[in-house]
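Student: turn this into a structure:
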Amino acid sequence: MQIALAPMEGLVDNILRDVLTQVGGIDWCVTEFIRVCDRLLPAHVYEKLAPELGRGAQTAAGVPLRVQLLGSDPACLADNAVLACELGAPVIDLNFGCPAKTVNKSRGGAVLLKEPELLHAILREVRRAVPAHIPVTAKMRLGFDSPDGALDCARALAEGGADQLVVHARTKVDGYKPPAHWEYVARVQEVVRVPVFANGEVWTLEDWRRCREVSGVEDIMLGRGLVSRPDLARQIAAERQGIEFVPLDWQALQPLLQDFWVQAREQMTERQAPGRLKQWVAMLTRTYPEATALFTELRRETDCDRVARLLGIPVSEAA
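Tutor: Here you go, the predicted model:
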């Protein structure tokens, strides 16, 4: 069984990847998507979104990082995949799941699920271009506005050369509204010979148990559930291994919040850093009642020194 941390654009950046993988239970993670349009991107684009490439394509905790590309031009995606490999990417992942309107309007993400032939062409070109020892994987939804074509899309990706599929068990139109239709993951796994990961609406250990039962697959990708409950992967891994694990309480989470803030201050502007922290704390309110009180204090705060004090960090350490 493998547990992956989902690529979430605008949320799971290198800082949050670093902090969440410190908790444990995560086998691999993925960059935010790198948008490929009509040219070979400069190396600094990859280095900015995936600074882990400079240290063996791993987070500080040693968790491997995959590079995700998003686009619709098979040849251009192939060229960029080769560059990513040259920069150290151990796996190339292709995004066919992003539901954002701006992305879909530019023929990226989930809108391509309307064109199984193009999915196949993209996988074929990228697989041909990338060194044979480097896996090429893909993330898909069940379709754009209907799951009727989900199996055709999965076949197209697998037959094009995908070594693994992650299936977000909702359509583009579904967005992130519950439920996730895990039963379709089981149907996808029946028609492809590559490993399939289930993704969507796993917020708790009980959700994972039900997802495994309905989907029939062992492998899982966690997104918002893991961001909201940072030890969810460890809880799942411990249960699979028959090991007792006591979930982290709010107090145990404080060093992670502090580490996140210190890194945010180092890498972001004074205007950006508070917003990114608030984004994470807002998601933590789903699991931790104490996060609601912290978010209330942080909500209108823009002064970085005061934010540090709210987190219990001496200003000299947070600057």
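Student: going forward, measure contacts and count neighbours with C-alpha atoms only.
Tutor: Fine.
Student: any idea which helix or strand carries Ala138?
Tutor: strand 136-141 (DSSP states H and E).
Student: name the helices or strands packed onto that strand?
Tutor: Applying 3 or more CA pairs under 8 Å, 6 or more residues apart in numbering; DSSP states H and E, one finds that strand 136-141 makes contact with strand 92-96, helix 116-129, strand 164-168.
Student: would you tell me which one of those is buried the most?
Tutor: strand 92-96 (a mean of 27; mean count of other CA atoms under 10 Å).
Student: next SSE after it?
Tutor: helix 101-105.
Student: now the helices: where do they sit in the stretch 1-150 of the chain?
Tutor: With DSSP state H, counting those that start in this stretch as the criterion, the stretch 1-150 of the chain has helices at 14-23, 43-49, 74-86, 101-105, 116-129, 150-160.
Student: out of those, which gets nearest to Gln267?
Tutor: Comparing the helices of the stretch 1-150 of the chain by their distance to Gln267 (CA to CA), the top pick is helix 14-23, with 8.8 Å.
Student: next up, for comparison:
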Amino acid sequence: MHSPVSRRGLLTAGVGGLSLGLLTACGLRLDQDPEIPTLDATQQLRNRLARILDSTSPGAGDPETAGENLADFAAAIGPEWNPPTEFATEAPPTEEDRTLLQAAEVASRAVFEASASLGSDLIPVLADVATGLALVAGTKKPEIIATADELIRVGREELDQSRDGGDDATASPSAPGGADADAGTNDSGSQVPKGRAEMFNAILNQSRAAAYGYERLAVNFDSKSRERKTALARLESLGALSGEMLERLGEDAADAAASAWKLDPTPTDADSAKELALSLEDGVASALLPWLEADASAILRLWESARNRMVFAAPQPLRFAYDEPGQAEVQE
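Tutor: Now for the predicted structure:
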């Protein structure tokens, strides 16, 4: 079984009320009420997912792994954040009790409907958990996957349209779409910041390697099998990913393609071909994470990778590992 991949990110609003609670518990005198942070829309969304998961229990119709999956999702998202009761101006919102299938439908829709405006460094964990919920629940209720796919593609179109009509030169790197701001239009001769070029080239090289791997592994499946059809279709989306990276990099900054890539394992039969497919998709997810940390555009590419991976194995609930809530890290 392949372990989830990850890379370090940030959790911006986890248990912020803890320090205030400690101050009051110790009897320290405060000359004035401490400032209670205001959560932005993305932080509020993370908070809502925490409430949804906290109110969810395995139920009839859920996958057998529902209990384990829910624990993993909740640990990744982190606990609900609430200000100390003495400073709260209103009662905290609540969520109704749900099964995993019900929670997955509500939570994935909430994230993917907002995908075009996500920010505050929480994009990786929100996208990862929403993707996992949709795919795990989709094994029992396929329409959840279909709805998620549509919402993700609509969100990506909205992002692309906003950038086409906006001023890249004034975009903030921390705002949605900011990952593209430094790169500009990437015409031949334009300068791409070194860190940005390295990130896009890593994705470019991984997408090329994955395409090569899928060409090699596809022949190990029957021509009419789901695996063979998926492998061949995956070449198209990987080609689109490579093309996008080339466009972002520009001719001068893009690395040259290798003539071949080392495959581990070398596909010689259906079992080794499936294993290679999992390895290729894990590599793609790992390469995507730095982009995902700054730009919601990468959600579509993470979704494509996760959906293709589940053809060759059970859906992977989380593509990234979380030693701490909200902090995605690449597992070596």
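Student: what TM-score do we get after superposing?
Tutor: The pair, once superposed, lands on a TM-score of 0.25 when counted by TM-score structural alignment, normalised by the length of the first structure; 145 aligned residues with a CA RMSD of 7.1 Å.
Student: now tabulate the helices and strands packed on strand 136-141 of the first structure in a markdown table and tack on distance to Lys105 of the first structure.
Tutor: Formatted as a markdown table, these follow (distance: least, CA to CA, whole Å):
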| stretch | distance to Lys105 of the first structure |
| --- | --- |
| strand 92-96 | 13 |
| helix 116-129 | 16 |
| strand 164-168 | 20 |
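Student: ok, which of these comes nearest Ala4 of the first structure?
Tutor: Here strand 164-168 is closest among those (CA to CA), at 9.8 Å.
Student: packing partners of the closest one?
Tutor: By 3+ CA pairs under 8 Å, 6+ apart, strand 164-168 of the first structure packs against strand 136-141, helix 150-160, strand 196-199.
Student: what's the angle from the helix or strand that it is followed by to strand 164-168?
Tutor: Once strand 164-168 of the first structure ends, the next helix or strand along the chain (criterion: DSSP H and E) is helix 183-191. Per axes from the mean of the first three to the mean of the last three CA atoms, to 10 degrees, the angle that helix 183-191 of the first structure makes with strand 164-168 is 160 degrees.
Student: now the angle between strand 136-141 and helix 183-191 of the first structure, please.
Tutor: Using the same axes, to 10 degrees: helix 183-191 of the first structure against strand 136-141 is 140 degrees.
Student: quick check: buried residues in helix 183-191 of the first structure?
Tutor: Burial within helix 183-191 of the first structure, assessed by neighbour count using 16 or more other CA atoms under 10 Å, is assigned to 183-186, 188-189.
Student: can you map out the helices along the second structure?
Tutor: Using DSSP state H, the helices of the second structure run over 18-25, 41-54, 66-77, 100-113, 123-138, 143-164, 194-218, 226-249, 270-292, 298-309.
Student: hey, which of those helices is tucked in deepest?
Tutor: Ranked by mean neighbour count, the helices of the second structure are led by helix 123-138 with a mean of 27 (mean count of other CA under 10 Å).
Student: which strands and helices sit next to that helix?
Tutor: Against helix 123-138 of the second structure (3+ CA pairs under 8 Å, 6+ apart) you get helix 66-77, helix 100-113, helix 143-164, helix 270-292, helix 298-309, strand 327-329.
Student: would you turn those into JSON lines with distance to Gln206 of the second structure?
Tutor: Compiled in JSON lines, those are given as follows (distance: least, CA to CA, whole Å):
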{"stretch": "helix 66-77", "distance to Gln206 of the second structure": "26"}
{"stretch": "helix 100-113", "distance to Gln206 of the second structure": "25"}
{"stretch": "helix 143-164", "distance to Gln206 of the second structure": "21"}
{"stretch": "helix 270-292", "distance to Gln206 of the second structure": "6"}
{"stretch": "helix 298-309", "distance to Gln206 of the second structure": "12"}
{"stretch": "strand 327-329", "distance to Gln206 of the second structure": "18"}
